[in-house]
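Asker: sequence unknown, structure follows:
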């Protein structure tokens, strides 16, 4: 069994650094090159996380014989984030690790991993048994991939194309849960920081699940104020849910004549950026403004104050995507849409509602 100490020796860093990198601690000061070297070395040495070691002690899965026989199955992962972008977003690292771990259990080879640094060469998908599409992709890209690959599985994204399997969390429902809770806790002027793609028109600009749910919740109460929505824009959706965007958009909300008393961030990274903007404004969290976000990445609990966030099961989403893929390879000829539950984790960045 490979140890953290052996990985540290191979890379030339301390065991503590390796542990913090593999646990996605974003507070660690380490170069991206070194961080990537640690992750790649761990993967090359087949380092098993505590969870994987625990699973190894369990009885083997009762996998259908067809999947055992089809050891030549090749799976492609088409990711909406470039490798360097994924490294700074532990949530999507978790989704990918869930896919890879489940593929190993099924003895399925991951043939290639595509990323948006270069256009996807559709010819390279020829002969691929199935493709797991991670994150937000335009409909035209999905349709093009479907022409050359027999099975597409959507992970953490529902393209509103019912013919394809998908697994995700209901971010709209999760947003409503957050807003209901903030209202119960006494917050009345709630802001939102999120993002959209430059290619989106005005209708689609507000069509992202969290954004749409935020608007609908306020409109139902007659309290919607457009100035309390701050949306970053970029060429790709994944590029605008970053620390920098959260910082800039939170600054714009705090500059209002009447700033919000709570900010909902589209993910934890944006919330970290919002923390900086609030602190620079000389304001206190949560006394002056509360912050709530999505994902519950490992660093969330170590912020000051610890971040209240909606836990999204990223690794499980990856695992279920592979389960759906295996069902397709074993003959299922109808689509499945799987919605996994979320869980609100209340910490020090917001007042906890009285009924929770």
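Answerer: Cool, got the structure. Keep in mind it's a predicted model, so treat the numbers as computed, not measured.
Asker: Every contact and neighbour count from this point should use C-alpha atoms.
Answerer: Fine.
Asker: how far away is residue 66 from residue 334?
Answerer: Noted for residue 66: a distance of 18 Å to residue 334, by CA to CA, to the nearest Å.
Asker: Looking at these two, which has the bigger crowd around it?
Answerer: residue 66 (13 against 10; other CA atoms under 10 Å).
Asker: element containing that one, please.
Answerer: Taking DSSP states H and E as the criterion, residue 66 maps to helix 65-69.
Asker: Tell me the helix or strand right after that helix.
Answerer: Once helix 65-69 ends, the next helix or strand along the chain (criterion: DSSP H and E) is strand 74-79.
Asker: In a helix, residue 232, correct?
Answerer: No: assigned with DSSP: H, G, I helix; E, B strand; the rest coil, residue 232 falls outside any helix and is strand.
Asker: okay, now the one to match up with it:
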């Protein structure tokens, strides 16, 4: 069955098509009487706006793009969930794609979204906003949150890593180790920097025990197994994200050791999975879903302002969440 058109709505409301268009698109001015008649007619006729035609009138697509380095795993799922919740509340559509950490692929995805979105949310841990071919308002997620970048939302990874290491030390760990993210990842670099700075305070002059991971459970498992093979086996491990921490806990158990009695573990992000590992995982809470919501709200502000430089950036300070994986005694600081 053919749906109603804007012309049908105008006829039903006894107004011009131009007046009906102004009401349905929210542009221009009409009297309250005309607005009420058009909306009532649209409801009676079950009129559904044609978004393609509407975008020609408003110069808006009512769609935003979200570009992530990957779409696998709970972290990215939570980011998408947060953005989607905020977008739906504003009647916005969402296009999601992954760049797989490749700058050329990210550029290609952004180009493919050109003309289809009003703005872009981009998490590109290997690039800054200036490296991307963007012609619409852009909000970057992650990267270097020094507080100076406009229209960006980031995490204080360095401070979070320092908190994690100090927590392990306060719980009696002295042979500290770190399972890092990929070397080229900006967030991973800051978490490593925080680990290195604080570990040297706990164990001055000691060699840094570090294994690089890839932010997956398998990567964490491999890295932890390698650390356990060392003569100076660590008794406390700061893992750069919760996914790898879950793999690390499994590797410790497979080696016949106990968490946290033999090796204490702390992760980063506080994804939903962290509460359900065995034992439950201590971590640094970022509020991933909320981060996605905040990023979308920031993008809407940039779109409405028409100038991303007018929107101030946000830096999130991770909060320590203590669970059983790091409790070696009574100190839980």
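Answerer: Arrived safely, thanks for sending. Note that the structure is predicted; figures quoted are calculated from it, not measured.
Asker: Tell me how they score on TM after superposing.
Answerer: Here the TM-score for the pair of chains, by TM-score structural alignment, normalised by the length of the second structure, is 0.72; 267 aligned residues with a CA RMSD of 2.7 Å.
Asker: Which residue ranges of the second structure form strands?
Answerer: Using DSSP state E, the strands found in the second structure span residues 63-68, 93-98, 119-122, 138-141, 152-155, 176-180, 209-212, 236-239, 264-266, 283-285, 314-316, 319-321.
Asker: Mean neighbour count for these - can I get that in JSON lines?
Answerer: Written out in JSON lines, the entries for these read as follows (neighbours: other CA atoms under 10 Å):
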{"stretch": "strand 63-68", "mean neighbour count": "23"}
{"stretch": "strand 93-98", "mean neighbour count": "16"}
{"stretch": "strand 119-122", "mean neighbour count": "27"}
{"stretch": "strand 138-141", "mean neighbour count": "26"}
{"stretch": "strand 152-155", "mean neighbour count": "25"}
{"stretch": "strand 176-180", "mean neighbour count": "29"}
{"stretch": "strand 209-212", "mean neighbour count": "20"}
{"stretch": "strand 236-239", "mean neighbour count": "30"}
{"stretch": "strand 264-266", "mean neighbour count": "31"}
{"stretch": "strand 283-285", "mean neighbour count": "25"}
{"stretch": "strand 314-316", "mean neighbour count": "19"}
{"stretch": "strand 319-321", "mean neighbour count": "19"}
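Asker: Now distance to residue 332 of the second structure too, for those strands, in CSV please.
Answerer: What follows is the strands of the second structure, written out as CSV (distance: least, CA to CA, whole Å):
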stretch, distance to residue 332 of the second structure
strand 63-68, 35
strand 93-98, 38
strand 119-122, 36
strand 138-141, 31
strand 152-155, 23
strand 176-180, 17
strand 209-212, 24
strand 236-239, 14
strand 264-266, 12
strand 283-285, 12
strand 314-316, 23
strand 319-321, 10
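Asker: Nearest to residue 199 of the second structure among the ones you listed would be which one?
Answerer: Closest approach to residue 199 of the second structure among these (CA to CA): strand 176-180, 6.8 Å.
Asker: which part of the first structure lines up with the closest one?
Answerer: Against the first structure, the aligned range for strand 176-180 of the second structure is residues 190-194 (TM-score structural alignment).
Asker: Run the chain-centre distance for the matching stretch.
Answerer: Relative to the centre of its chain, stretch 190-194 of the first structure is centred 18 Å away, using CA atoms, centre = their mean, to the nearest Å.
Asker: contact partners of it?
Answerer: Defining contact as CA atoms under 8 Å, 6 or more residues apart in numbering, one finds that stretch 190-194 of the first structure is touched by 211, 214, 228-232, 240-241, 246, 249-250, 253, 260-266, 270.
Asker: how big's the offset between it and the second structure?
Answerer: Compared with the second structure after the fit, stretch 190-194 of the first structure shows a mean deviation of 0.8 Å (mean CA distance after the TM-score superposition for the first structure).
Asker: what residue of the first structure matches up with residue 99 of the second structure?
Answerer: Structural alignment (TM-score structural alignment) places residue 99 of the second structure against residue 116 in the first structure.
Asker: Translate residue 241 of the second structure into the numbering of the first structure.
Answerer: Mapped onto the first structure by TM-score structural alignment, residue 241 of the second structure lines up with residue 267.
Asker: isn't that match right next to residue 291, touching?
Answerer: No: using CA atoms under 8 Å, residue 267 of the first structure is not in contact with residue 291; the gap is 10.9 Å.
Asker: follow-up on the earlier one: tell me which of the strands of the second structure lies nearest to residue 40 of the second structure.
Answerer: Here strand 93-98 is closest among the strands of the second structure (CA to CA), at 24.8 Å.
Asker: Which elements pack onto the closest one?
Answerer: Here strand 93-98 of the second structure touches strand 63-68, helix 74-89, going by 3 or more CA pairs under 8 Å, 6 or more residues apart in numbering; DSSP states H and E.
Asker: Please consider this matter closed, and thank you.
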